[in-house]
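Novice: Make a model of this:
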Amino acid sequence: MSITAIKKGIGIHSNLPNIFENIQINSGVVHHSEHRGSKITYGGGSFLPLYIDEAYIPKRDWKMLSKNEKQCLHPQAKLKDHNNIYLGELPESVKKHLKRIDFSHCKTREDVIESFAKNQEVTEKLNEELNKFLNSISNSKPFHLNCITTNLPNLEMVACDISRLPENFTVEERKYMGLHNDGTKFMKLHTTYKFGNRICINLGAEARHFVYVNLSMIQVHNMLKKKMDTSKLNVYNVAECFFKYYPNYPVIKIKQGRYQYYIAPTDNCFHDGSTLGNTSLDINMVYFGNFNHQNH
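Specialist: Reported below is the predicted structural model:
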């Protein structure tokens, strides 16, 4: 199959040096049934990750960006919260408190929460400085902590759907979603851009990756109109439909180092995180809001 060129869409903005050296591109996706997964060996267990039926996974043929691809990913002139992804690093005022909390022994999310609790005074100072920083990029709009999450190392895709599992499910029974868009029943494909963005902060010891398709939901909808009747297309089935008809549309992979964060309109693009190749627990904090990265 021929390689599809990326379109101008959701760009990447950063004040970090040599940002494009930490970004790669591939030639699209495969259905999980055609994907050879990587075994997870952690905490005394070993298993192959399971996926929901409609999951699609990025191909592993990653390469550095060409000059034209860099131009396509160059940020839009107006950095709106729905049309750009920003990669940044936490200010030293926040990092100095994080460095005082030891997560190296953590094997589960409960261990992480306990580490915060054991360092109550430091955690309070951390929250104070983190809120100052988030307020500075909040666009004077409300924001809130959505979750503190942990993911196993060496996961190709980290987002999983536990709603389809029994109450006392095991780690091995988790079903991962593959590339997906966030969204709720209150959203239409042509309104997802109105629902703000999120900031995800890497607290783990290793770098992780944010993978995404640089198309907005409006762009996706317009492309699918050429292939199918879109009258029944919605936020729940759009990913499966898009990857069925456009499996060769490239995926972008952004390296996110320790204490770095990304700001992304995750309701408005296909995305996921990845810990492939890592050996330690992935730890991150996610806030929802309307974060503005114009001056950071």
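Novice: switch to C-alpha atoms for all contacts and neighbour counts from now on
Specialist: Fine.
Novice: what number of residues lie near the closest residue in space to Y176 that isn't next to it in sequence?
Specialist: Distance criterion C-alpha to C-alpha, 6 or more residues apart in numbering; nearest residue to Y176, sequence neighbours excluded, is C160 at 4.0 Å. For C160, the count of nearby residues is 16 (other C-alpha atoms under 10 Å).
Novice: Would you mind measuring from E129 to K118?
Specialist: In this view, E129 and K118 are 19 Å apart by C-alpha to C-alpha, to the nearest Å.
Novice: out of the two, which sits in the more crowded spot?
Specialist: Higher neighbour count among E129 and K118: E129, with 19 against 13, using other C-alpha under 10 Å.
Novice: Before we compare anything, build this one as well:
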Amino acid sequence: MGTIENGIKIQCAGNLLDRTEISAGTERALGYSPAGIPFRTGAYKPKKPWRQLTDREAEVLMLKNKTNHTDYSSTVTILSLPEILKDKLSQLELHRVLSKYYFTKYYSKRESDFQNATRLLHLYFSSFNVSEREILASFFAVNNPNLETTTKYFEGRQYVGLHIDNWENATIEGAHLAQNRVCINLGLQTRYLLFVNQPLNNIKSRIVEKEGDFHLENTQWHLGQRFFKHYQSYPVVKIAIHPFEAYIAPTENMLHDGSTIQATKPDITFTLRGYFSV
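Specialist: Predicted coordinates for the structure are as follows:
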């Protein structure tokens, strides 16, 4: 059994043990997802079974000694939207969305309402933006229910499993300087954030320990592949994101993905990027 080590921390209200599990490590993601779409060659996913955290593991993961602003490059924050914002978003009536295909038509029909919701979410999360750079890349997304991992590449033709975002074309060494991501659960059911709690520089160091160097053009995709090859017993963290909750995470500085496992209804999210700290 792999051991969770010090690295990226979690900040959330309530008991971390109630919403968090860890995997038995990772394994190759082979074949097709329940949506009928294949996994990319070389993709990895969490290995079952999932289990609850021990008290020691919770201690390692939980952020302690909070300062005025958390380190946006090494902290995952879970927060609940304020009631007034929940009420406004409820007016979108997203329970009417029965599929990703239908969402496109529904958005077109109520585009002004979605634009108003976007403005409200920008306004709310701007209070957490600790940079003069503007908030970027806001978009709605819809995923199928009951997926172990949710992210697709190549125009939706392949699932990629645990991966590293790279919107800013950052180097591995500079990934800690990239913007972090807000992802809000606007669906009716719980979704999950999956992640390896080690920043990219730590992951690169671990690969160098095994291989003596890290070549392969320093790409994020190869970094994940090499790490999982040598450290398949290292656990993946799975943390529940309930409806009208959001995570703020350094997704360009950690291996991660979303999951809609056990859900029966479409997964609907809204994403923002910026330098957010709570």
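Novice: Could I get the TM-score for this pair?
Specialist: For this chain pair, the superposition-based TM-score is 0.90 by TM-score structural alignment, normalised by the length of the second structure; 272 aligned residues with a C-alpha RMSD of 2.1 Å.
Novice: correct me, but I57 of the first structure touches V29?
Specialist: Yes. With contact defined as C-alpha atoms under 8 Å, I57 of the first structure reaches V29; the gap is 5.3 Å.
Novice: tell me which residues of the lengthiest helix in the first structure are tucked away?
Specialist: In the first structure, taking DSSP state H as the definition, the longest helix is helix 120-136. By neighbour count with 16 or more other C-alpha atoms under 10 Å, helix 120-136 of the first structure contains the buried residues 122-123, 126, 129-130, 134.
Novice: Please name every helix or strand in contact with that helix.
Specialist: Where contact means 3 or more C-alpha pairs under 8 Å, 6 or more residues apart in numbering; DSSP states H and E, helix 120-136 of the first structure is packed against helix 92-98.
Novice: Tell me the residues of the second structure aligned with the helix it packs on.
Specialist: With TM-score structural alignment applied, helix 92-98 of the first structure matches the range 83-89 in the second structure.
Novice: any idea what Y56 of the first structure aligns with in the second structure?
Specialist: In the second structure, Y56 of the first structure lands on Y44 (TM-score structural alignment).
Novice: Surely its match is within a strand?
Specialist: Yes. Y44 of the second structure: assigned to a strand according to DSSP: H, G, I helix; E, B strand; the rest coil.
Novice: What is the neighbour count of it?
Specialist: By other C-alpha under 10 Å, 23 other residues sit near Y44 of the second structure.
Novice: For the residue lying closest to it once chain neighbours are set aside, give me its contacts.
Specialist: Nearest residue to Y44 of the second structure, sequence neighbours excluded (C-alpha to C-alpha, 6+ apart): R28, at 4.4 Å. Residues near R28 of the second structure by C-alpha atoms under 8 Å, 6 or more residues apart in numbering: 42-45.
Novice: could those residues be laid out in a markdown table, adding distance to I207 of the second structure?
Specialist: Formatted as a markdown table, the contacts of R28 of the second structure follow (distance: C-alpha to C-alpha, whole Å):
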| residue | distance to I207 of the second structure |
| --- | --- |
| G42 | 17 |
| A43 | 17 |
| Y44 | 16 |
| K45 | 19 |
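Novice: mind listing what the equivalent of S23 of the second structure over in the first structure touches?
Specialist: By TM-score structural alignment, S23 of the second structure lines up with N26 in the first structure. By C-alpha under 8 Å, 6+ apart, N26 of the first structure lies in contact with 58-63, 250-252.
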